[in-house]
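Colleague: quick one: sequence plus predicted model below, questions after.
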Amino acid sequence: MKKLTTAAMIAALGVSANVMAADWFVGGSVGAGFNDQSVSGTNIKKADGPVRYGVQVGAYLNDNMRVYGSYNTGKDDAKSGGVKTEMTQEQFLLSADYLFGTGDLKPFAGLTIGHDNTEFKVSGANGFKKDQGKVAMGGQVGAVYAMGNFDLEAGYRHLWHDTKIKANGSTLKNSSDGNLYASVSYRF
């Protein structure tokens, strides 16, 4: 963990001079989440994943490179044998993308690191509510379309964080999640 934190700080210092002269942007996103959840080994992954919302602030360092921070949240639930399991996620992420091409429509690929906090709430006679925070790492792909000061974006992000909570004889896991999203950003 120390090496990861040190590497992130060095990277932040390295890009800080470029960020001062960059095109800043702020935006919001909405999408569908896909979680890899299980309760005591039984997979509760659902095809109708939760709605995810997010906000991001960042900067274009040049025509083909951007860095940004984002906050994303979503909630999912499942019912099995009369027991309802709710999972809420909050993610604080730092990302860097490389945008390909020179036109208004640019595909991109990037890497993300951050913090995922997952809370499980189980109802019923042995109900409980617990949360756990983990380091999250992953990547994203998509495309950005520039329209003046506005950017329209569609993409997919996948994160691995291996969250595991034990309570009342059950083990709840959320090892990874995906997010298919659309966003709008304003450049200033």
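Modeller: Everything's here; your move. This one's a predicted model, so the numbers in the text were calculated from it and none came from an experiment.

Colleague: for the rest of this, base every contact and every neighbour count on C-alpha atoms.
Modeller: Noted.

Colleague: what residues of the top strand by length along the chain count as buried?
Modeller: In the chain, ranked by residue count with DSSP state E as the criterion, the top strand is strand 128-147. Neighbour-count burial for strand 128-147 flags 133-146 (criterion: 16 or more other Cα atoms under 10 Å).

Colleague: take a look at this one as well, against the first:
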Amino acid sequence: MKTKQLILAGVITSMMSVPAMASDWFIGGAAGYQKNTYKLDSSVDGTKEKEKDMAYQLRVGTYINDNSRVYGTYGYNSEDIGKQQNFLLSYDYLVPLGASNKMNWFVGATAGMTHTSIKDADLSSGNNFVWGGQTGFMYNINDNWSTEIGYQYLKQDYEKDVGNGANTGTFSLNDTQQVYLAIDYKF
């Protein structure tokens, strides 16, 4: 757990030093399709289940320069098994595709916290560390508006003991994958 705390502290420190260097701030939103992979390891059997549903994001960030951006994201997802709220810090490196810089490919890293609430009465909700990455394509519509389509993978850290007696096990949320469409306004 100490490694995870060090990674998160490094990301937070980097985010706090960015405003002095920043040139363009942006605010935006995204909607997408999210798949969560749950696993039950028990004394009876081990099963995996994948839940799929819509996810929504609000984000704010800044462009450090033409090739780098950092941003914070609040995300929400609700499905049959449970619901999640994500608080993420991300960094993306932008690679221009063409001389006009209208289209960019981006690749980046993300770390943060997720609040997971499982609807089963025997499982409590919890705050957990998450980390992962994202990639996609961003298109600059004009000087103020941009849109992007992306894919994000998050490794989850949610795990709870379940059952009692001879029928015990562990319920966990292993990972989250998301494809999304976003629109941002630069100011």
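Modeller: It's in. This one's a predicted model, so the numbers in the text were calculated from it and none came from an experiment.

Colleague: once they're superposed, tell me the TM-score.
Modeller: Remark: TM-score between the superposed chains equals 0.84 [TM-score structural alignment, normalised by the length of structure 2]; 172 aligned residues with a Cα RMSD of 1.7 Å.

Colleague: out of the buried residues of strand 128-147 of structure 1, which two sit at the greatest distance?
Modeller: 133 and 146 (35.4 Å; Cα to Cα).

Colleague: coming back round to it: so after the longest strand of structure 1, what's the next helix or strand?
Modeller: strand 150-167 (DSSP states H and E).

Colleague: follow-up on the earlier one: after superposing, tell me the mean distance of the longest strand of structure 1 to structure 2.
Modeller: Following superposition, strand 128-147 of structure 1 is found to deviate from structure 2 by 1.0 Å on average (mean Cα distance after the TM-score superposition for structure 1).

Colleague: let me see the contact set for the counterpart of residue 127 of structure 2 in structure 1.
Modeller: Aligned counterpart of residue 127 of structure 2 in structure 1: residue 133 (TM-score structural alignment). Residues in contact with residue 133 of structure 1 (Cα atoms under 8 Å, 6 or more residues apart in numbering) are 115-118, 163.

Colleague: run the last query once more with 6 Å
Modeller: Going by Cα atoms under 6 Å, 6 or more residues apart in numbering, residue 133 of structure 1 touches 116-117.

Colleague: measure it to residue 151 of structure 1 for me?
Modeller: Taking Cα to Cα, to the nearest Å as the criterion, residue 133 of structure 1 is separated from residue 151 of structure 1 by 32 Å.

Colleague: which parts of structure 2 are strands?
Modeller: 24-42, 46-65, 68-78, 82-96, 103-118, 126-140, 145-164, 167-186.

Colleague: now the last one, how far from the centre of its chain.
Modeller: To tie it back to what came earlier, the one meant is strand 167-186 of structure 2. Taking Cα atoms, centre = their mean, to the nearest Å, one finds strand 167-186 of structure 2 lying 7 Å from the centre of the chain it belongs to.

Colleague: can you tell me what sits against it?
Modeller: In contact with strand 167-186 of structure 2 (Cα under 6 Å, 6+ apart) are residues 25-43, 144-156, 158-162.

Colleague: mind telling me what residue 53 of structure 1 corresponds to in structure 2?
Modeller: Per TM-score structural alignment, residue 53 of structure 1 is aligned with residue 56.

Colleague: how many neighbours does that match have?
Modeller: Close neighbours of residue 56 of structure 2, defined as other Cα atoms under 10 Å, add up to 19.

Colleague: what sits against it?
Modeller: Taking Cα under 6 Å, 6+ apart, one finds 30-31, 75-76 in contact with residue 56 of structure 2.

Colleague: can you add neighbour count and distance to residue 65 of structure 2 and give those back as CSV?
Modeller: Below are the contacts of residue 56 of structure 2 laid out as CSV (neighbours: other Cα atoms under 10 Å; distance: Cα to Cα, whole Å):
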residue, neighbour count, distance to residue 65 of structure 2
30, 21, 23
31, 19, 26
75, 19, 25
76, 18, 29
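
Colleague: ok, the aligned residue in structure 1 for residue 48 of structure 2 - contacts?
Modeller: Using TM-score structural alignment, the equivalent of residue 48 of structure 2 in structure 1 is residue 43. Going by Cα under 6 Å, 6+ apart, residue 43 of structure 1 touches residue 37.
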